[in-house]
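Peer 1: Sequence isn't available, so here's the structure alone:
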């Protein structure tokens, strides 16, 4: 085990890999990362699947089977992606068992075209849950306004959910409320609420990318001094919100009844700006219990030179974090506008990647005829 990755795990941060492909599974790479790099979970998204299918030949046999069965593109995408997730779930099952279901999780996303359709999202989440049929699956639902209601309904049905594309603190509050409401409904329905898990994926680097762009356009000394500070401040305040909600009476009552907390997950932790330390969104967001889902380049960087010097770099920073966001507002940048832009762009980017995935699959189906 790598000392830095072990120290991060010991500090209460679950390391999840933000990547999945059949190549990783069948070559033994994912097993190696589980065994030697403290990887205890996997997340996927449409961009990841599009890249995996365009790069890999390991899908050819299944593609031929799908062609023979007369599968259309939508069915083929569903079958190809769920098989990868099933196999990753099976590899992660020992971690799932060892951690009592907390980790060993693999996520698969409801297609982004449904992000603004509550009922369709609910149906698709159930279809993915039933198809993968593994206890360690998380279904990803984006935290759009329409998605929040689907999150509550899915949790109430006993489906474990990875809530994705959270940028705003207010939306995070709504997501926590949806989780608690869903667990309350599941409890009333007689479900075993101890088996329901959820993470709230709070996106990090994209916040700096958008706010830094605006700070640089303003160009004043006050504005430029704030570059690279907003994303970590925003995430730290999300963790404060998590602490508040699960220590309040409603949260405590559910935890006493056997529920799990909805852990904050730091997503988009690959650093976009080469001027910043490439491990900053890991080093500056160490807190228990959180998840950090990293692209492999970030995982390798943390293993090589991450500054995991203390067990907590979040608690005690809340006033400072609020001050950062207040100073951002003071130079003329609207927080509400930024987070809405980021949510809209996030759905749009994943929708574009889904279209690329469908195009890739259509091409593969044609070649397999």
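Peer 2: Sure, I can see it. Computed from a predicted model, the values in this text were never measured in an experiment.
Peer 1: okay, CA-based contacts and neighbour counts for the rest of this
Peer 2: Noted.
Peer 1: Now do the same contact list for residue 68.
Peer 2: Neighbouring residues of residue 68 by C-alpha atoms under 8 Å, 6 or more residues apart in numbering: residue 369.
Peer 1: Now with 7 Å, please.
Peer 2: Shown in contact with residue 68 (C-alpha atoms under 7 Å, 6 or more residues apart in numbering): no residues.
Peer 1: State the distance from it to residue 45.
Peer 2: 27 Å (C-alpha to C-alpha, to the nearest Å).
Peer 1: Residue 265 reaches residue 201, doesn't it?
Peer 2: Yes: using C-alpha atoms under 7 Å, residue 265 is in contact with residue 201, at 4.5 Å.
Peer 1: Can you give me the first-to-last residue distance of stretch 254-262?
Peer 2: This stretch, stretch 254-262, spans 12 Å end to end (C-alpha to C-alpha).
Peer 1: Just the buried residues of the longest helix along the chain, please?
Peer 2: Across the chain, the helix with the greatest residue count (assigned by DSSP state H) is helix 335-367. Neighbour-count burial for helix 335-367, counted by 16 or more other C-alpha atoms under 10 Å, picks out 335, 338-339, 342-343, 346-347, 350-358, 360-362, 364-365.
Peer 1: do stretch 181-188 as well
Peer 2: Result for stretch 181-188 [16+ other C-alpha under 10 Å]: buried residues 181-187.
Peer 1: dropping in the other structure now:
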């Protein structure tokens, strides 16, 4: 069964896991995964399951508040995954073996009333803080206006960046250009690595709702077409930049949302290059699929499909809608994590 996922890797895809749950990391490493990522929803799930109760008790006894505990647990889990991928990072010279650490989503919470300038300043401070002392940690920054404004300074400071929540070519281009400006301020490009997370399934959920008039052949293809175009643009941009390490796309949000779609829809459509950061169940589906994967990342949909999508899609409107939704999907899990820790405090503290 694992032959299927081995065939996906053999196309050139670098397989990452969208989790830092220790047992899942071990399983995916055995399948050939070469990296992982974390986010508040993942951390919340691990904490809720109770496996970290002993560590929470230690942190409570040390007098930490809920927010400090949340970030310490996140740091612990990411470090554990980093250690497991460290040898791959070293062997590849820094091309693979990375684990992404997401900065505080609450910076984008509109209810807090921060200006973009304040958010940017906090992204830069937090990015440098959580990067310090790590050799195979990527700092995950969202492609919001404030996040993009922080990228040049972070890249110049030597931070390895995963720019996330990218839905459109415009976001990708702004983020990439900012990172490249920062990279050129470094003394050397030897250790420069950057990745850009292009989301897929959320785009197709959006088009099913807002572009209901698309033909059957085009509906469900918008996310794939968008990702393939940005992939080609990324290939072209870096071709003459002479960086030692690959500057890559991450194909993200690869779990299917439409029940009629096969669970391997996106990983099959984008096999062959760069990074796929897949949910655990999507990698499991690849293992169980029996599919022999072949390179498809550079095979575009029929021109008629491209023309229909281009005529129907307002990219700016889609970006606005998906960014609003995306920020909400970042903020709520972080608040949920803090609530879970508060509940654990009540359950686990001696007075509780």
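Peer 2: Perfect, thanks for sending it. Only a predicted model underlies this, so the values are computations on that prediction, with no experimental measurement involved.
Peer 1: Got a TM-score for the pair?
Peer 2: Once superposed, the chains reach a TM-score of 0.91 (TM-score structural alignment, normalised by the length of structure 2), with 340 aligned residues with a C-alpha RMSD of 1.9 Å.
Peer 1: quick one on the thing from earlier: over which residues of structure 2 does the longest helix of structure 1 lie when aligned?
Peer 2: Under TM-score structural alignment, helix 335-367 of structure 1 corresponds to residues 315-347 of structure 2.
Peer 1: and residue 282 of structure 2, what pairs with it in structure 1?
Peer 2: Per TM-score structural alignment, residue 282 of structure 2 is aligned with residue 298.
Peer 1: Am I right that residue 263 of structure 1 is in a strand?
Peer 2: Yes: Residue 263 of structure 1 forms part of a strand when assessed by DSSP: H, G, I helix; E, B strand; the rest coil.
Peer 1: ok, and the closest non-adjacent residue to the corresponding residue of structure 2 for it?
Peer 2: Aligning on TM-score structural alignment places residue 263 of structure 1 opposite residue 248 in structure 2. Nearest non-adjacent residue to residue 248 of structure 2, counting by C-alpha to C-alpha, 6 or more residues apart in numbering: residue 195, 4.8 Å away.
Peer 1: before we move on, the earlier item: contact partners for the match of residue 282 of structure 2?
Peer 2: Here residue 298 of structure 1 is in contact with 270, 278-279 (criterion: C-alpha under 7 Å, 6+ apart).
Peer 1: Kindly report the same for residue 255 of structure 2.
Peer 2: 201, 263, 278-279, 282.
Peer 1: One more: residue 161 of structure 2?
Peer 2: Neighbours of residue 161 of structure 2 in contact, by C-alpha under 7 Å, 6+ apart: 138-140, 194-195.
Peer 1: Apply 6 Å and report the result again.
Peer 2: 138-139, 194 (C-alpha atoms under 6 Å, 6 or more residues apart in numbering).
Peer 1: and those residues as CSV, adding secondary structure and distance to residue 24 of structure 2?
Peer 2: What follows is those, written out as CSV (DSSP: H, G, I helix; E, B strand; the rest coil; distance: C-alpha to C-alpha, whole Å):
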residue, secondary structure, distance to residue 24 of structure 2
138, strand, 19
139, strand, 21
194, strand, 25
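Peer 1: so which of those residues persist in structure 1?
Peer 2: Contacts from those that recur in structure 1, judged by both residues aligned by TM-score structural alignment, their matches' C-alpha atoms under 6 Å, are 138-139, 194.
Peer 1: Any chance of JSON lines for those residues, columns distance to residue 131 of structure 2 and neighbour count?
Peer 2: Below are these laid out as JSON lines (distance: C-alpha to C-alpha, whole Å; neighbours: other C-alpha atoms under 10 Å):
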{"residue": "138", "distance to residue 131 of structure 2": "8", "neighbour count": "25"}
{"residue": "139", "distance to residue 131 of structure 2": "7", "neighbour count": "26"}
{"residue": "194", "distance to residue 131 of structure 2": "14", "neighbour count": "23"}
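Peer 1: list the contacts for residue 296 of structure 2?
Peer 2: Applying C-alpha under 6 Å, 6+ apart, we find residue 296 of structure 2 in contact with 269-271.
Peer 1: among the residues you listed, which are in strands?
Peer 2: The members of these all map outside strands under DSSP state E.
Peer 1: which among those residues gets closest to residue 147 of structure 2?
Peer 2: Nearest to residue 147 of structure 2, judged by C-alpha to C-alpha, of those is residue 270 at 26.8 Å.
Peer 1: Residue 322 of structure 1 versus the aligned partner of the closest one in structure 1, what's the distance?
Peer 2: Matched to structure 1 by TM-score structural alignment, residue 270 of structure 2 sits across from residue 285. Per C-alpha to C-alpha, residue 285 of structure 1 is found 16 Å from residue 322 of structure 1.
Peer 1: Same question for residue 296 of structure 1.
Peer 2: For residue 296 of structure 1, the distance to residue 322 of structure 1 - C-alpha to C-alpha - is 31 Å.
Peer 1: what sits against residue 132 of structure 1?
Peer 2: Here residue 132 of structure 1 is in contact with 82, 86 (criterion: C-alpha under 6 Å, 6+ apart).
Peer 1: And the helices in the stretch 201-350 of structure 2?
Peer 2: Ranges of helices in the stretch 201-350 of structure 2, per DSSP state H, counting those that start in this stretch, are 201-210, 222-238, 265-269, 280-289, 303-312, 315-348.
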